[in-house]
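Student: A predicted structure for the sequence below; I have some questions about it.
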Amino acid sequence: MESRENEESIIQNLKDAGCNAETIENFMAALREGNQAHGLKQLAAYRRTLLDVIHQEQKYIDCLDYLVYQMQKSEKRSV
C-alpha cells in the first residue's frame, strides 16, 4: 500500500462502486498483504454480480416494452 491518502481514495472508490463493508475490507486486506491478484479477482467477481443484476433488470424492461408494444398495436387495430 502506497500511502494513507491512496488507501482512502481506493476505499472511497469501492464505496462509490457500491461495495459493502465486507467486500471493501477483504479487498484492502488483500492489498495490504501484497496480494493484488487476489484483490483483483474479488473485484472481477463483484463486477460480474453487478452485471448479472443489470441483465436481470434489462429483462424486466424488455418485458414491459413488449407489453406496451402489444397494447399499442392492439389499440391501432381497434381504431
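Tutor: Thanks, I have it. Just so we're clear, the structure is a prediction, and the values are computed from it rather than from any experiment.

Student: Going by C-alpha atoms from here, please, whenever you check contacts or count neighbours.
Tutor: Fine.

Student: element containing H38, please.
Tutor: According to DSSP states H and E, H38 maps onto helix 36-78.

Student: list the helices and strands that helix packs on?
Tutor: Identification of packing neighbours for helix 36-78 by 3 or more C-alpha pairs under 8 Å, 6 or more residues apart in numbering; DSSP states H and E yields helix 21-32.

Student: hold the first one in mind and look at this next one:
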Amino acid sequence: MNGPSKEDQLFQNLKDAGCDGRTVETFFKLRKEGRQKEVLRLLSLHRASLLDQLHVSQQRLDCLDYLIYTMKRERT
C-alpha cells in the first residue's frame, strides 16, 4: 500500500503552512514549468507574510501583558 503521492504531500504542506488557493496554484504551476527560482521566491514571500503576522501578534500580546501588569500593580 502506497502512501500519499509527492504532489499530495506538497499540497498538504502548503495548506498546513497557511497558503491560500492562489498561492498553491501558483506554486504548482511554477514547479511544473521548472521555475525553481520563482517557486523559492513565492515561498519566501509567504514566509515573510507569516513572520509579519507573528510580529503583529507579539505586539498585541505585549500590550495585553502590560495592561495586565498595570492592573495587578494598581490592585496592590
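Tutor: Perfect, I can see it now. All values reported here derive from a predicted model rather than from experimental measurement.

Student: coming back round to it: relative to helix 21-32, how tilted is the helix holding H38 of structure 1?
Tutor: Helix 36-78 of structure 1 runs at 140 degrees relative to helix 21-32, counting by axes from the mean of the first three to the mean of the last three C-alpha atoms, to 10 degrees.

Student: tell me how far helix 36-78 of structure 1 is from the chain's mean position?
Tutor: 12 Å (C-alpha atoms, centre = their mean, to the nearest Å).

Student: Next, find the distance separating the residue nearest the centre of structure 2 from R73 of structure 2.
Tutor: In structure 2, the residue lying closest to the centroid (C-alpha atoms, centre = their mean) is L50, at 4.0 Å. Using C-alpha to C-alpha, to the nearest Å, L50 of structure 2 is found at 34 Å from R73 of structure 2.

Student: related to what we said a few turns ago, who touches the residue nearest to the centre of structure 2 in this structure?
Tutor: L50 of structure 2 sits next to no residue when contact means C-alpha atoms under 8 Å, 6 or more residues apart in numbering.

Student: what do you get for K41 of structure 1?
Tutor: Contacts of K41 of structure 1 (C-alpha under 8 Å, 6+ apart): none.

Student: quick one: it from Q70 of structure 1, how far?
Tutor: Counting by C-alpha to C-alpha, the gap from K41 of structure 1 to Q70 of structure 1 is 43 Å.

Student: How about H55 of structure 1?
Tutor: For H55 of structure 1, the distance to Q70 of structure 1 - C-alpha to C-alpha - is 23 Å.

Student: now the end-to-end length of stretch 30-42 of structure 2.
Tutor: Stretch 30-42 of structure 2 end-to-end distance (C-alpha to C-alpha) = 9 Å.
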